[in-house]
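>>> Quick one, structure for this:
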Amino acid sequence: MSNNSHELLRTGGAIELKIENKVAWITLNRPEVFNSFNRDMALSLQSVLDNCNEDSTVRAIVLTGNGKAFCAGQDLKEVTDPELNPGFRKILEEHYNPIIQRIRTIEKPIVAAVNGVAAGAGANIALACDIVIASEHASFIQAFSKIGLVPDSAGTFFLPRLIGFQKASALMMLGDKVSALEALTMGMIYKLFPVATFEEEVKTIAENLAQMPTKALGLTKRLLNQSMTNTLEQQLALESDLQIEASSSYDYNEGVTAFIEKRKPEFKGN
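The predicted structure is shown next:
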């Protein structure tokens, strides 16, 4: 990848990628079907996430959608076409599960900028991100029960932890549409912005993340991941280990020095 901070790197396909000011903007780009996933789009997203992970110039990632929707989940035309249908096991094990695993294991902050409807797997991919920001036109739907399926893409893992077991159970069984304001109120998302300022607000947050000590943010992400299954004792031990690792970084030294010198730190992300 180029180090040019204003270069559009990939356009025209199911996934678009732009790197700007150390932020990778990943856009789901099938607006004619509300950015629903087919195999090409799922595999392309995995590839782009891998590239962003490997590119040291990328220090924050934004995932958003083109057009009116963020992502409507699985493209049902693919699963009902006798020739194209890869089968649900392949869809989950080769499409969605690897996407969720990448979102959680890439040690860079990933922001979901939910610009419109996020349904089914689309909603759960958003909720797996580190920070979820929604436009006032956004909505979230656990749509699986509407067609006789169960939630996937780690929805049953993250949603109960975000909003509580009882409310998650109700949303998954009833398939209620949750507005952006309702999602904010119940703690499903971080912030809500008007449509007119949404893109600029997301940009501000993402560029702020990209200027922060990326290594420390990545270690924080690792701690949060492990907190899902660790005992208190295990978590305390891991905090100690990772704090020692963080304290040996360039950014820690820069942060402390800047504090003493009463100036703004210039973090490098390592």
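
>>> C-alpha from now on. contacts and neighbour counts both.
Will do.

>>> Please enumerate the strands of the stretch 1-150 of the chain.
Counting by DSSP state E, counting those that start in this stretch, one finds strands in the stretch 1-150 of the chain at the ranges 6-10, 15-20, 23-28, 60-65, 69-71, 110-114, 117-119, 131-135, 139-141.

>>> list the contacts for residue 36?
Contacts here follow Cα atoms under 8 Å, 6 or more residues apart in numbering; on that basis residue 36 touches 30, 71, 72, 73, 74, 75, 122.

>>> Using TSV, please lay out those residues together with neighbour count and distance to residue 242.
Below are those laid out as TSV (neighbours: other Cα atoms under 10 Å; distance: Cα to Cα, whole Å):
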residue	neighbour count	distance to residue 242
30	22	40
71	34	35
72	24	38
73	27	36
74	21	38
75	16	41
122	27	32
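
>>> now the other sequence, so there's something to compare against:
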Amino acid sequence: MGFVDYQADSGLGIITLADSRNGNRLNRESLTELSQAFNKAIMHDEIRSILLRSNGKNFSLGMDLNFLQSVRGDKSTSVEAVSLYTDLLLKIFESPKPVIALIYGDVKAGGTGLVAACDIVIASDDTTFELSEILLGLIPANVLPFLFSLRIPPQKARYLIMTAKRLTAEEARALNMIDEVYPLAELEKGTKAVIKSLFRAAPFAVAATKDFTRKLLSTTIDEACNLARDTLLELITRDDVSDGIQAFNEGSTPAWFAKCKLSTPLVRIDEDTKE
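Now for the predicted structure:
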């Protein structure tokens, strides 16, 4: 892989946007490599959680405009290009394993979609967001299902899109686009604390949580109650749930409790990408 790096470290699948010299802009190659990296992490049984990060001072400046220009003349090629991005966001969102976005610097346009599709967003206090597609005569249509369905109300999304407003990290957190904000010096520690919590959660319960909340997006209250009943009944009958309850009653730890002893730092800003 040239645009994206993947490594497994102590049960954590780490996916790195590695084209920071070009702003980690998204094109056919990087989208394909991102999809392949997520496939590896999802299919690898030893991976408990997935971390998406960048290797430079910015997370992603969005779509590569040259890539967009190159596909606009042919409908089938355009469909392929749009589908590459949309399918990737759906893959991130539907991953049975929790996906953390670790971000710093600028997150623009299509980069916002990558972040919005993740389950947990942890950012440095210098992070900024900007949905700038409208300046090019476009709209972030494939970002919106993951942004306002999951993070912010539709009317607020309209405001951000029509004005192309640049948000600070604190403004983004106030809008629920970010879950936790840290100074850059504390970002590593804060991220590891979240990972520690995830490694104490039962993997099958995490997957059930993601599946259950996804289904809630398109259900009535009656359907949601029936779904809740069926989901709980299915979980209660599992032997490993019984073992987990017994472990807590006995003061021990369930079998799924694990430690993530990372061999490399999570916050990665390569020296040759700094200004």
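
>>> follow-up on the earlier one: of the strands of the stretch 1-150 of the first structure, which stretch is the most buried?
Of all those, strand 69-71 has the most neighbours on average by mean count of other Cα atoms under 10 Å, namely a mean of 31.

>>> Give the aligned range of that one in the second structure.
Aligned using TM-score structural alignment, strand 69-71 of the first structure spans residues 58-60 in the second structure.

>>> What of stretch 23-43 of the first structure?
Stretch 23-43 of the first structure maps onto residues 12-32 of the second structure, going by TM-score structural alignment.

>>> Could you tell me the end-to-end distance of that stretch?
One end of stretch 12-32 of the second structure sits 21 Å from the other (Cα to Cα, to the nearest Å).

>>> just stretch 62-73 of the first structure next, same as before
Start-to-end, stretch 62-73 of the first structure (Cα to Cα) is 18 Å.

>>> from the middle of its chain, how far away would it be?
From the chain centre to the centre of stretch 62-73 of the first structure is a distance of 12 Å (Cα atoms, centre = their mean, to the nearest Å).

>>> ok, residues contacting it?
By Cα under 8 Å, 6+ apart, stretch 62-73 of the first structure touches 23-31, 33-37, 110-123, 138, 206.

>>> Equivalent analysis for stretch 15-24 of the first structure, please.
4-11, 25-29, 41, 44-45, 48, 52, 57-62, 206-207, 210.

>>> chain center to that stretch, what's the gap?
Per Cα atoms, centre = their mean, the centroid offset for stretch 15-24 of the first structure relative to its chain is 14 Å.

>>> Also stretch 200-218 of the second structure?
15 Å.

>>> Contacts for it, please.
48, 94, 96-98, 149, 224, 227-228, 231, 256-259.

>>> give the contact list for the most centrally placed residue in the second structure.
The centroid of the second structure falls nearest to residue 118 when counting by Cα atoms, centre = their mean (2.2 Å). Contacts for residue 118 of the second structure (Cα under 8 Å, 6+ apart) come out as 92, 93, 98, 99, 100, 101.

>>> Distance of the alignment partner in the first structure of the last one relative to residue 221 of the first structure?
By that I understand residue 101 of the second structure. Superposed on the first structure with TM-score structural alignment, residue 101 of the second structure falls opposite residue 112. Here residue 112 of the first structure is placed at a distance of 15 Å from residue 221 of the first structure (Cα to Cα).

>>> Check residue 142 of the first structure too.
Taking Cα to Cα, one finds residue 142 of the first structure at 25 Å from residue 221 of the first structure.

>>> re earlier: can you put the contacts of residue 118 of the second structure in CSV and add distance to residue 156 of the second structure?
Shown next, in CSV, are these (distance: Cα to Cα, whole Å):
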residue, distance to residue 156 of the second structure
92, 24
93, 22
98, 26
99, 25
100, 24
101, 22
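
>>> So residue 252 of the first structure: helix, strand or coil?
Secondary structure state of residue 252 of the first structure, per DSSP: H, G, I helix; E, B strand; the rest coil, is helix.

>>> quick one, what contacts the counterpart of it in the second structure?
Under the alignment by TM-score structural alignment, residue 252 of the first structure pairs with residue 241 in the second structure. Residue 241 of the second structure makes contact with residue 235 under the criterion Cα under 8 Å, 6+ apart.

>>> any idea how far residue 255 of the second structure is from residue 241 of the second structure?
10 Å.

>>> ditto for residue 19 of the second structure
39 Å.

>>> Select the longest helix from the second structure.
helix 75-94 (DSSP state H).

>>> Name the residues that touch it?
28, 31-32, 34-35, 38, 71-72, 99, 113-114, 117-119, 142, 146, 210-211.

>>> what about the residue nearest to residue 32 of the second structure when sequence neighbours are not counted, neighbour count?
Spatial nearest neighbour of residue 32 of the second structure, excluding adjacent residues (Cα to Cα, 6 or more residues apart in numbering): residue 84 at 7.2 Å. Residue 84 of the second structure is flanked by 19 other residues according to other Cα atoms under 10 Å.
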